[in-house]
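> sequence isn't available, so here's the structure alone:
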């Protein structure tokens, strides 16, 4: 059995993925599957003072920064 098959068996097949927020190098994703809704956090330092939310993010503040590029790539990937 592959890892994908194991994950599908345990959590169900993925129906939708929603980008919730960005918290300095930490992305929060909501994953809806056939067995329920789960939240996934990837990377980052949760104790860091810098916190961003996709709805509140000041894109001008990080116009040339890597953080904005990472967010755009993640949003493109899960769309």
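That came in fine, so what should we check first? Quantities reported herein were computed from a predicted structural model and do not represent experimental measurements.

> when you work out contacts or count neighbours from here on, use the C-alpha atoms and nothing else.
Noted.

> which positions within the longest helix anywhere in the chain qualify as buried?
Counting by DSSP state H, the longest helix found in the chain is helix 66-78. Counting neighbours by 16 or more other Cα atoms under 10 Å, one finds that the buried residues in helix 66-78 are 68, 71.

> which strands and helices lie in contact with it?
Judged by 3 or more Cα pairs under 8 Å, 6 or more residues apart in numbering; DSSP states H and E, helix 66-78 is in contact with strand 14-22.

> which strands and helices sit next to the strand it packs on?
Short answer (3+ Cα pairs under 8 Å, 6+ apart): strand 14-22 packs on strand 27-33, helix 66-78.

> now do 10 Å
Identification of packing neighbours for strand 14-22 by 3 or more Cα pairs under 10 Å, 6 or more residues apart in numbering; DSSP states H and E yields strand 27-33, strand 36-42, helix 66-78.

> the ones you listed: which one's closest to residue 15?
Of all the helices and strands packed on strand 14-22, strand 27-33 sits nearest to residue 15, with 5.1 Å by Cα to Cα.

> check it against this one:
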């Protein structure tokens, strides 16, 4: 099917891509051992940018350790 998500800001369930055109076709769905998290593998529609920032993924920031403590680094994409 097509990926649907709960939006905290909207306070409702929404179908990804209804406004952006970035519809996500679900290829595979997995659940973790505690059965409290899902992992969706999707084929992204539109131009493939799933994040509202214009990136392919919302997970473009990486937490890295440094001498000053944890910090966020950014990747292009």
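Okay, I see it. Keep in mind that what you see is a predicted model, and the values were worked out from it rather than measured.

> quick one: TM-score?
Once superposed, chain against chain, the TM-score is 0.27 (TM-score structural alignment, normalised by the length of the second structure); 35 aligned residues with a Cα RMSD of 3.3 Å.

> circling back to that earlier point, could you check the angle the longest helix of the first structure makes with strand 14-22?
Using axes from the mean of the first three to the mean of the last three Cα atoms, to 10 degrees, the direction of helix 66-78 of the first structure lies 170 degrees away from that of strand 14-22.

> adding distance to residue 17 of the first structure, write the helices and strands packed on strand 14-22 of the first structure out as CSV.
Shown next, in CSV, are these (distance: least, Cα to Cα, whole Å):
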stretch, distance to residue 17 of the first structure
strand 27-33, 5
strand 36-42, 10
helix 66-78, 6
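
> what's the closest of the ones you listed to residue 14 of the first structure?
The nearest among those, by Cα to Cα, is strand 27-33 at 4.3 Å.

> packing partners for that closest one?
Counting by 3+ Cα pairs under 10 Å, 6+ apart, strand 27-33 of the first structure packs on helix 3-11, strand 14-22, strand 36-42, helix 66-78.

> repeat that for 6 Å
Judged by 3 or more Cα pairs under 6 Å, 6 or more residues apart in numbering; DSSP states H and E, strand 27-33 of the first structure is in contact with strand 14-22, strand 36-42.

> check those for me and report the most buried one.
Of all those, strand 14-22 has the most neighbours on average by mean count of other Cα atoms under 10 Å, namely a mean of 16.

> isn't residue 38 of the first structure right up against residue 28?
No - assessed by Cα atoms under 6 Å, residue 38 of the first structure is found out of contact with residue 28, at 10.4 Å.

> picking that back up, out of the helices and strands packed on strand 14-22 of the first structure, nearest to residue 11 of the first structure?
Short answer: strand 27-33, nearest of those by Cα to Cα, at 6.8 Å.
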